[in-house]
Each structure stands twice: as C-alpha cells, then as structure tokens.
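In: The following comprises the amino acid sequence and a computationally predicted model.
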Amino acid sequence: MYLTRSWQRRGPAAVDVPWLLLSLLVTSAVAAADALLPPEPVLSGLLVVGPAVACARLDIRRTSLVCGYALLLALGLGFLNDRIGSVDHMLRLAVLLIGSGLTLFLAHSRTIREESLATVARMAQHAILQPFSARVGGVDIAIRYRSADRDALVGGDLFDVANTAYGVRVLIGDARGKGLSSTVTAAAALRAFRNAAYTEPTAAAVTGSVAAALTGRLPGEDFVTAAVAEFTHDRATVVNHGHHAPVLLGQRQPEFLLPPDTVPPLGLGLDGDPEPRRLRLAPGEAVLLYTDGLAEARDDAGEMFDVLAGCGKVPPDTAPDRALDLLLQQLDAHTGGERDDDVALVLCRPVLEEPPEDSATGPRAAGER
C-alpha cells in the first residue's frame, strides 16, 4: 500500500474553456465583419484565424470543433453574399480547409509533445518524491503534496522518510525559488538526506551532513529550509533549520514544537549546531510537518491560514490520511481553492498501543515537552 498524494493538475488534453470561447469569438467576429462591411473586401478567408488561435492551446478534438464552426460560417457567408458555388467562394473554402487541416496537425503535434513532457515529469516526480508504505518502522505516516502550478508535478517542496537503525527519520523542506531551479535544489537536498539518514547517529548530525553537502553546491543564492523529525518508540526529536515549527497533535490542544534556538537554513554556509527539541509522545499523539503553502496561505483579505486553529478542528482519533484531507479542506475553504505556493504535509503518528513501561515513574522529563 502506498500513500495517497493530492496531485492537482490538468492533462494536456484538458478543456480550456476560456481559450475555446476566445477561438469561437474570434471566428464569429471575422464572420460578422464580413457580413456587415461592404461586399469588398471579402474577409471570409480570415476565418482561419479562429482555428489558428485554437490550435495554440486546445487539443485536436476541440480544435476541430472550431474548424467546423469556421467552415459553417464560411458557407453561410456564401449564401448571404450570393457567392455560393462561385469560383472565388470555392477557392476561399479551399484555403480555409487547408488552413484548418494545418491547425489540426499542429494541435495534434503539440498534444503529443505535451504528453511526452508529462511522462518525463512523472518520471522525475517518482525519482525525487519516492513512494513508501503507510506504516514505516512502527510509525503511521500520511503525505499530501500540491504543486502551486496546476500543470506541474514537482516543485520546490520536499519530503522523505527513512527507516534506520536509529529510528524513523522524516524530512520536510522548502527549496528557495520557483520552477526548475527549486526542483534541482530539492533533489540535491533529498539526495544528501538519503545519504546521511542511515549513517549519522543523531538527527542533528543528519542535518549537519546535509548542510555540508549543500553548501557551495547550490545554484545562485539558493537554500533549503528544513526540519527533521526522528521517532524511536514514544520518543521524538525535532531539528529545525529555519523551517516552520511542526505541530504536536493529540488529545489536548495542538501546539507548535518551537526550536530551542534559531538556526539558518541549509546551504548558506552559516549552519550552526542546532539544539534538538525532544519530547515523549503519548498514545494517539502525532507530529505534523508542513511547508509555506499551508502556513502562509492567504484569503481574499490577505489573512494567513491559522495552522493551530485548523489542526484543532481535526478530531483527535482521526486516521492520518483522513486528518490531512480535513486540513486541506479547511485550507481550500480559506483560500477559495487558489494557491500561490506548493503545499507539502507529512503527518507522523507512532503506533503506541500500550503505555510506555516507564510511564508510571512520573511526568515527562524536563525539557522533553
């Protein structure tokens, strides 16, 4: 079983209603001008402009719809101007048919090219954001990812999970920038994390290794904000490098797991030794890691999404997958479905069916919460 990801994009042959309407409108405008203006000049030959506009964006089926509409208008103009069957009218129809055929060929070629690019993007997505089981090393994990670009599969947000001898380690991060540059930076950070997660003894050592791997090797002034959470039975350790503080979810009110100190993002060459945030988890408690797309999403009035309030509306015993779906529903209600940044959510809930053996010895140790 693999985790469900919320990919929201349009396929290359999806309907683009505004573009279709524009194509029909252009075709209608040419026909109206030809009908209303004096007999000379004849403008019906310009009806091919509508199909030309359509083939720039629409698939072959919808481009053919515009072509058929242009042909019907050309025939109608022939009857209106008493030119039907004349040599001049037949030549104009021939030009329109040839032009329409060319636009259909261009629409078909463009669609094939876009499908090929989409295949490459899917391969890149699987290479960068690898799927994994819903339960990893005794931790239930749910993932949701939305790209800011509806036509894109991969962006600058990154996440990964590693089941190591030191515990289950989870990375969440946000690469600076947009487009291909951020994707390259995200891939470099994931590669460094996968190299360090299985060998470094502590979560802080993992982020230190990632920082060393990225410093001086990223394009321009790129960097990565990141947080690594490590889970070992009922213990969790969070190391934060300039990223949004994870949220602790459970029976009580959600709370931010603020870092003890402030550490710069990865890759700037300013990386210090972060002090980890350590805590002991009770049965049913979970840790939510997320990116800017959640914390900085704004409504029409410019008000940012309240992460703690949103988490507080998710029932405590909700399954991780369902919990993230409910959180995204609240996000969509807040923004009206619009988004300006990628959204990545990782919810981690250790499976603690029985209370820890040392739970009777007293409350959590100082500094653990």
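Out: Nice, thanks for sending it over. Every value quoted in this text rests on a predicted model; they were computed, and no experiment measured them. Numbering: from 1, shown residues only.
In: only C-alpha atoms for contact and neighbour calcs from this point on.
Out: Noted.
In: Which strands or helices does the helix or strand in which residue 194 is found pack on?
Out: Assigned by DSSP states H and E, residue 194 belongs to helix 179-196. Judged by 3 or more CA pairs under 8 Å, 6 or more residues apart in numbering; DSSP states H and E, helix 179-196 is in contact with strand 157-164, strand 167-175, helix 203-214, strand 224-232.
In: Take this one as well and set it beside the first:
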Amino acid sequence: MTSTLFTPITLRGLTLANRAIVSPMCQYNSNEGSANDWHILQLGQFSLGGTGALVMTESTHVNLQGRITLKCAAMCSDANEAAMKRVIDFCRQYGVAKHGLQLGHAGRKGSTLPPALGGKPLSGEQGAWETVAPSAISYDEGWHVPRAMTEADIEQVKADFVSAVRRAERIGYDLVELHFGHGYLVHQFLSPLSNKRKDGYGGSLENRLRFGLELFAAARAAWPEDKPMGVRLSASDWLENGWSVEDSIVLAKELKALGCDYIDASSGALHPAQKIPLALGYQVPFSEAIRKEAQIPTVAVGLITSARQAEDILAGGKADFVCLARGAMWNPRWIWHAAEELGAEAPYAPRTMPCHPSNRPAAFPNHRKPS
C-alpha cells in the first residue's frame, strides 16, 4: 500500500519527496542577528534528508526591534544575509533537503532574555529596547508596555518584510513562511485581546485582518511567482473571546485569494492565561478544519511523534504535511526510520548512503523496497 507520508507533493514550482517538515526552531544563538557555525551544525544535520524533505530556518526577524531576544536571528542587513547564505550554501553542498525561511516580528513579546535564561523582559542594563504593538498593552504583568504603532510604523514593518523576502530570494531559499502566530506582532493585530485600536486596523474582524493581509500581499508580490509562500497561524488563543478557529478559517480564505500556498496550523502563545489541553496531536483538529473549510493545504504540528500517527493524519485528510520540532531534535533520522516502518523510501545525502538499509542487509534483513 502506498504511504501518504511518502507521496511526493508539489507547491508551485517546488516538489517535495515526502510530507515531513523540520519546523522552524528559535536557536537564540545569533550575533547581531547573524547566523554562525552553530547554524551550520543545526541546519546541516537536518539537511541530509533524514528528518524531512523541507527544513525550515528558525523564525528570523525583519528588523532588530522585532527580535525576541538579543540572540535571535534577523534578516535586515547585508551581514545578516551573507551569514545565512553561507549556512544555506553549506547545507545545499552536502544535503538533499529543500530549505524554507520563516520571517517574523515579535512585537510586544520582544526585548527579552532567551528562554534558557528565564525568558523575562530585559532591563535597561541588559540592553532593553522599545517594543511596538497594535496597542499599548503588555504581554503580562511586569513586561514592557509597547508603544502603539502609528500608520507610519505599520508601513515600515511591511517594507521590512518585503526587504527580508528579497534577501531570502538572493540567498536561494525554496520557500518563505510568514509568522502570524504565537503571540507575535501579526497575531497581536488579529486577536481582539491584544488589538484595541480605534482606526482601520482595529475593531471589527475585517479591520483586524487588514495588517496581516496587506503584509502578505506585499511579501507575495516581492517573492518569485514559482516559489511557494505560506503562513503559520495560531488557530486559537485558547481563551474566551479571543482569536478562534472560525476566525482562522476566514483569514485562511483571504490569504488563499492573495496567493498563500499553505497554512501551518499552530495555536496559542498570545496570553499567559491560556489553557492548552496538551496531548498527542492536540492541534491536528485546527489543521483539519482549516483544510476542509478554506480548501487550502495545511501543515499539522504539535506532539506528532510516530510514523503511524503521521500517516494516519495525512491519509485521513487532516493535513497535507506534518511538522516536527522537538521530535526532529530527538531523532534527526526520523523520516528514514519512518520509511523502514512503512515500507517506503526517503532521500539520503550521497555521503550518508553507506548507512542505507539496502547496504546493510545483515542489520536489515526485512528491508522492503517500495512497490
């Protein structure tokens, strides 16, 4: 029986050999926004083909003000661009995976310490900077109160996204994803809990969608027509009177009309009062609902651990891709192992072929070639 997980899929001019994606994972290890040798190690290991057909670079911020921490990646200078190009060129030299870049802006959740150091807001002595948001509402008690963005600020952020997209093209990325979730800037505009504006960017759902839709349209216009562009959403705030999956479906339909190729359906992180019922595949229902109602390809993410679980999600029409983060860190050869379990094949980088089961018949006597 053919495995859905290992059925190739095409988005515009990009064809992926399987449906597994390495999720963008913040590394908190950049210098002035620029990647370094750590990123060669981190992204290089995933590029060999063992984790998935598409490897996403961590959330990379379109200006320095939009970083979560001082150690976050950025794509707003020639130095940032050159450093990341070095990483991606290395990955392409030795690997077989395709590469995508997630672009974002932290908004009111910026100017913090890295999570390993507590994740709290920076003090002035630690290098704190002014944060911005749709409204002057802090993320939580004790956090920086952001400055409410003017329309000039909004136009500048859109321009910064466009500039970052053009840098991504020069680097040679195959795909770009815009971060509209996890409580960051675009999500702050979307949710009525964080957006209390009285102008054309606040109030009604239509107005709260406006910033994200304008930003996406500008970014899509700057990206090559034959390359896909997607969006990561927090499909629910997990809070009463917050952003909902029904709102996400409305947004997904609007994004699709603007040329969005997929929705990566995550959730939460807008407010610390959220109540998330963590369980295996707990976000899959969001992916399924958006896929069905908006008729757009979706990515399922969140506590997806086994090959059989991933296969059931995809074969059941609940998503078009599965995305792994901590699971990819735990097992950077996840898709190779899944191929053995499901009787399929996954790409191997040339220098890794000696470990392929077909070259170790004594260790893999039951290795099955795909039909």
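Out: Thanks, I have it. Every value quoted in this text rests on a predicted model; they were computed, and no experiment measured them.
In: TM between them?
Out: Once superposed, the chains reach a TM-score of 0.29 (TM-score structural alignment, normalised by the length of structure 1), with 168 aligned residues with a CA RMSD of 6.2 Å.
In: could the helices and strands packed on helix 179-196 of structure 1 go into a markdown table alongside distance to residue 53 of structure 1 and mean neighbour count?
Out: Listed next are those as a markdown table, based on distance: least, CA to CA, whole Å; neighbours: other CA atoms under 10 Å:
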| stretch | distance to residue 53 of structure 1 | mean neighbour count |
| --- | --- | --- |
| strand 157-164 | 35 | 23 |
| strand 167-175 | 37 | 26 |
| helix 203-214 | 45 | 22 |
| strand 224-232 | 41 | 25 |
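In: Spatially nearest residue to residue 25 of structure 1, not counting backbone neighbours?
Out: In space, and not counting its chain neighbours, residue 25 of structure 1 is closest to residue 50: 7.8 Å by CA to CA, 6 or more residues apart in numbering.
In: Just the buried residues of the helix holding residue 194 of structure 1, please?
Out: Buried residues in helix 179-196 of structure 1, counted by 16 or more other CA atoms under 10 Å: 181-194, 196.
In: how about these, which pair is most distant?
Out: 181 and 196 (23.0 Å; CA to CA).
In: what element comes up after the helix ranked longest in structure 1 heading to the C-terminus?
Out: What stands out as the longest helix in structure 1, according to DSSP state H, is helix 87-128. Where DSSP H and E defines the elements, the next helix or strand beyond helix 87-128 of structure 1 is strand 135-136.
In: next helix or strand past that next one?
Out: Immediately after strand 135-136 of structure 1, counting by DSSP H and E, sits strand 139-146.
In: Can you list the helices and strands that that following strand packs against?
Out: helix 320-335, strand 343-350.
In: Return the most buried member of the ones you listed.
Out: Compared across those, strand 343-350 shows the largest average neighbour count, a mean of 25 (mean count of other CA atoms under 10 Å).
In: tell me which strands and helices that strand is in contact with?
Out: The contact analysis (3+ CA pairs under 8 Å, 6+ apart) places strand 343-350 of structure 1 against strand 139-146, strand 157-164, strand 286-290, helix 292-295, helix 320-335.
In: Let me know the angle separating that strand from strand 224-232.
Out: Angle between the axes of strand 343-350 of structure 1 and strand 224-232 is 10 degrees (criterion: axes from the mean of the first three to the mean of the last three CA atoms, to 10 degrees).
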